[in-house]
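> Pasting a predicted model and its sequence here:
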Amino acid sequence: MIIEEHSQPMVSIWMITYNHEKFIRQCLESVLAQETNFSYEIIIGEDCSTDRTRAIVQEFEALYPQIVKPIYQESNVGAYKNAYHYCYPALKGKYIACLEADDYWIDRQKLQKQVDALQHDPTAVACFTQVKVLIDNEDHFEEHWSSRLPLKNRYDVEDILKTFNITTCTLLFRNIYPQLPYDPLAFPTGDVSLSAFLLLKGDAIFINEPTAVYRVHHGGIYSPHNLENKNLVFVKIFTQLLKEPLFAAHRQLIKRLLADRAYQALCFEIKKANPENKKIDTYHHLALSQMHFGNLYYPLKTMLRKYLYLLTGKSFGRSMD
């Protein structure tokens, strides 16, 4: 990396941390290992951790004062305020790279490849890559890609709305956040909704190479063991997007996706209510595969009637129309 005193960095790494003493050293080392022909900075919001996270951050700050630029909170302010109120205004780079302190990069050329891609394509606003998923406390990696999207090198906002498959630790985007009428506090997960708002301004370039490891903690929203909460989170996201004027042109798609997620959430609720019912179990698995209904209203209504009949023994007819 080129270090230029008192100059604008090409990339700002946007990082927040709280009680990440087990992970943050590996995270910071992976950033500092980047091989670039430009300068970058690490803006890290340390949210008054109760473990040794702050001491580790201070250690790196002392070693790399021109690169590691912490923002230390005097009391815990929470992830949203830490990220958007305190850290984002401090990002000076032409491009922003996101990285949670429990994830890390595995490709030393990650930033260089992504900056080169955006420099050569001024119509694109973001670049993301393939990722490896590490289930916490397990010894194996899984390469992640959404099978519901075709593999291609460019995606638009509707592609992303269908799966939100941009993993934040791989994302690099143009520093256009101040131009977005976007309130992260209106959404249950700010990083997921950010990608949708970014792509209203242009496409995202996809590099089909794993450049990062995304760590999934058991019980977290994106854990494979927590699909129920994941569906409910997306119900909230799509409900909020329907209120956003900038997404008016995409309302029909969002309505369909909202119905689909609500449908899946319903399946979980009914399965919880009667877990021994094998027919409900069959319909539950069927629901998870129904991502491509052209019009979900009638299939959803029919399946809902079947579920309610199986659960209650009562028939629900025209009253549901």
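Yep, that arrived.
> going forward, measure contacts between C-alpha atoms and count neighbours the same way
Will do.
> all strands for the stretch 151-300 of the chain, in order.
Under the criterion DSSP state E, counting those that start in this stretch, the stretch 151-300 of the chain carries strands at the ranges 154-155, 172-174, 203-216.
> so of the ones you listed, which one's packed in deepest?
Highest mean neighbour count of the strands of the stretch 151-300 of the chain: strand 172-174, a mean of 24 (counted as mean count of other CA atoms under 10 Å).
> Output the contacting helices and strands for that one.
Packing partners of strand 172-174 (3 or more CA pairs under 8 Å, 6 or more residues apart in numbering; DSSP states H and E): strand 95-98, helix 110-119, strand 124-135.
> Tabulate the ones you listed in CSV, adding columns for distance to residue 32 and mean neighbour count.
Formatted as CSV, those follow (distance: least, CA to CA, whole Å; neighbours: other CA atoms under 10 Å):
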stretch, distance to residue 32, mean neighbour count
strand 95-98, 13, 23
helix 110-119, 11, 19
strand 124-135, 19, 22
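> Generate a markdown table for the ones you listed, with distance to residue 9 as supplementary columns.
Output for the helices and strands packed on strand 172-174, formatted as a markdown table (distance: least, CA to CA, whole Å):
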| stretch | distance to residue 9 |
| --- | --- |
| strand 95-98 | 9 |
| helix 110-119 | 12 |
| strand 124-135 | 18 |
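> Next one for the comparison:
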Amino acid sequence: MKRNTYLEMLAKQKDLLSQKGYDFATFQSKSILERYEILHSLQEEYLGSDKPINHIRPIISVCIPTYQQHDYIRGCIEGALMQQTSFPFEIVVGDDGSVDGTTEICMEYAEKYPDKIRFYNRTRELCRVFDEEGHIEIEQAGNWWWTLQDGRGKYIAICEGDDYWIDPLKLQKQVDFLEGNPEYIMCFHNAIKYFVHNNNVELFDRWIVDKDLSMYDAVHNWFVATASIVCKKEMVCNWPDWLVRIYSSDYTLVLYCSHMGRVRYLNQIMSVYRFNLVGSSATAMMQNRYIFMLEQKIDLLCSFNLGTNGKYSNVVNSRIAYLKKEIKFHNAKKRRNFLAMFMMLDVVFAKVLNRIKYAYKK
């Protein structure tokens, strides 16, 4: 985004805070986390807080963060509405200032289902923290976290706006598991990975039995489809100061849950993950900021190492070392330094395997 746009957003943020009775200088003097908390407290629920859904006590909150997903948000919300459960649930939708029609679709559903849906129509001016010159001070997925934290259930289920659920008993199965196994704080399941560019599909995971997620897999691999996650609410509310939040919010959450308790994989296919969809997920939106994304993961893992007193240092340090090598490889590639690239054989080998896999999918 152009800096002039950020300056405009900063000016609007000052005006909005002033309207809410906040002195901007006092606001700016607070820590980044405190400022995000203040901004979160200013978010207003569409159609108010006296709808039928506001008067139930949900066991689980279906949380749908979305941005610029006009073509897909209906399918996502419909997948939540079709859930068949023996307990009450709510659907919490948070839109991060879309301008492609996503907001209007979310409003339509909120108006049609006031007994099911709570919608937050957020403005980007109140979802970012800026310095006095209009620079974003830290890249946090404000809308993503807030949508989860706005859920009132004992459990939180996530489905980003470009993904969708295909099993009407998904919530029932996952809540039943967590209720029957209180030592677990999160469970997830298999999914279909849908390649939008060529309509091919494959399984997200190759596991064929129920099993626990190891810390090694949580750190080094990505076996957890975001739309498959159900976790205890305290995992998104009682967030430790020592753990950095990054754009890959789901990765952060899985790490934290893996540290705080047991995480279980359920070998059932209950959702669809859209892959390679430009403009949808944070990862896709930041495809031109690859090094920045790697650096964010390194920051996260370093904070995780410190906050857990090095409990998983062997696993974490090996991942950090690989990510640093990945950054060097990417820089060498930009400089066309093929000798330097060749010296990092493990990175080369991993990329060759990915290329072969990608070509096979075509």
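Received, thanks. Small disclaimer: the values here were computed from a predicted structure and weren't measured.
> ok, back up a step: between the strands of the stretch 151-300 of structure 1, which gets nearest to residue 196 of structure 1?
For residue 196 of structure 1, the closest of the strands of the stretch 151-300 of structure 1 is strand 203-216, at 10.3 Å, according to CA to CA.
> equivalent range in structure 2 for the closest one?
Per TM-score structural alignment, the counterpart of strand 203-216 of structure 1 in structure 2 is residues 262-275.
> mean deviation of that stretch from structure 1?
With mean CA distance after the TM-score superposition for structure 1, stretch 262-275 of structure 2 departs from structure 1 by a mean of 1.2 Å once superposed.
> any idea how far the closest residue to residue 176 of structure 1 other than its chain neighbours is from residue 3 of structure 1?
Distance criterion CA to CA, 6 or more residues apart in numbering; nearest residue to residue 176 of structure 1, sequence neighbours excluded, is residue 198 at 8.0 Å. As defined by CA to CA, to the nearest Å, residue 198 of structure 1 lies at a distance of 29 Å from residue 3 of structure 1.
> higher neighbour count, the two?
A direct count of neighbours by other CA atoms under 10 Å for residue 198 of structure 1 and residue 3 places residue 198 higher, at 23 against 14.
> Contacts only, for that one.
By CA atoms under 8 Å, 6 or more residues apart in numbering, the residues touching residue 198 of structure 1 are 125-126, 176-177, 180.
> and if you look at residue 90 of structure 2?
If a contact means CA under 8 Å, 6+ apart, then residue 90 of structure 2 has 53, 58, 60-62, 116-118, 151, 153 as its contacts.
> swap the cut-off to 10 Å and go again
Contacts here follow CA atoms under 10 Å, 6 or more residues apart in numbering; on that basis residue 90 of structure 2 touches 53-54, 56-63, 80-81, 115-118, 151-153, 156.
> Assign a three-state SS to it, would you?
Classification of residue 90 of structure 2 using DSSP: H, G, I helix; E, B strand; the rest coil returns strand.
> what about it, distance to residue 216 of structure 2?
According to CA to CA, residue 90 of structure 2 and residue 216 of structure 2 sit 34 Å apart.
> And residue 298 of structure 2, by the same measure?
Taking CA to CA, one finds residue 298 of structure 2 at 16 Å from residue 216 of structure 2.
> Those two: which is more packed in?
residue 298 (20 against 14).
> Show me what that one aligns to in structure 1.
Under the alignment (TM-score structural alignment), residue 298 of structure 2 pairs with residue 238 of structure 1.
> Contact partners for that match?
With CA under 10 Å, 6+ apart, residue 238 of structure 1 has these contacts: 161, 187, 193, 244, 251, 253-259, 261.
> redo that, cut-off 8 Å
Residue 238 of structure 1 sits next to 254-255, 257-258 when contact means CA under 8 Å, 6+ apart.
> Tell me which of the residues you listed persist in structure 2.
Compared against structure 2 with both residues aligned by TM-score structural alignment, their matches' CA atoms under 8 Å, those retain residue 258.
> distance between the ends of stretch 289-301 of structure 1?
End-to-end span of stretch 289-301 of structure 1 (CA to CA): 17 Å.
> do stretch 243-250 of structure 1 as well
End to end - CA to CA - stretch 243-250 of structure 1 spans 11 Å.
> ok, now stretch 334-352 of structure 2?
With CA to CA applied, stretch 334-352 of structure 2 spans 18 Å between its terminal residues.
> How much space separates residue 275 of structure 2 from residue 218 of structure 2?
Distance check for residue 275 of structure 2 against residue 218 of structure 2: by CA to CA, it reads 20 Å.
> cool, residue 107 of structure 2 as well?
36 Å.
> could you pull out the helices for the stretch 1-150 of structure 1?
24-32, 53-63, 79-80, 110-119 (DSSP state H, counting those that start in this stretch).
> what stretch of structure 2 does the second one fall on?
So that's helix 53-63 of structure 1. Going by TM-score structural alignment, helix 53-63 of structure 1 sits over residues 102-112 in structure 2.
> List of residues touching that stretch?
By CA under 8 Å, 6+ apart, stretch 102-112 of structure 2 touches 46-47, 67-70, 73-74, 93, 95, 97, 116-119, 121.
> one more time with 7 Å, if that's ok
68-70, 73, 95, 117-119, 121 (CA atoms under 7 Å, 6 or more residues apart in numbering).
> Relative to residue 25 of structure 2, which of these is nearest.
residue 121 (26.3 Å).
> residue contacts, the residue mapped onto the closest one from structure 1?
Using TM-score structural alignment, the partner of residue 121 of structure 2 in structure 1 is residue 72. Residues in contact with residue 72 of structure 1, defined by CA under 7 Å, 6+ apart, are 45-48.
> can we see that at 6 Å?
residue 46 (CA atoms under 6 Å, 6 or more residues apart in numbering).
> now do residue 108 of structure 1
Residue 108 of structure 1 makes contacts with 34-35, as judged by CA under 6 Å, 6+ apart.
> Now check structure 2 for the residue matching it.
By TM-score structural alignment, residue 108 of structure 1 lines up with residue 168 in structure 2.
> What of residue 192 of structure 1?
Aligned partner of residue 192 of structure 1 by TM-score structural alignment: residue 251.
> what comes into contact with the helix or strand where residue 39 of structure 2 lies?
Assigned by DSSP states H and E, residue 39 of structure 2 belongs to helix 32-41. Contacts with helix 32-41 of structure 2, where a contact means CA under 6 Å, 6+ apart, come from residue 126.
> Specify, as a residue range, where it falls in structure 1.
Going by TM-score structural alignment: helix 32-41 of structure 2 matches no residues.
> and what of stretch 313-322 of structure 2?
Going by TM-score structural alignment: stretch 313-322 of structure 2 matches residues 251-260.
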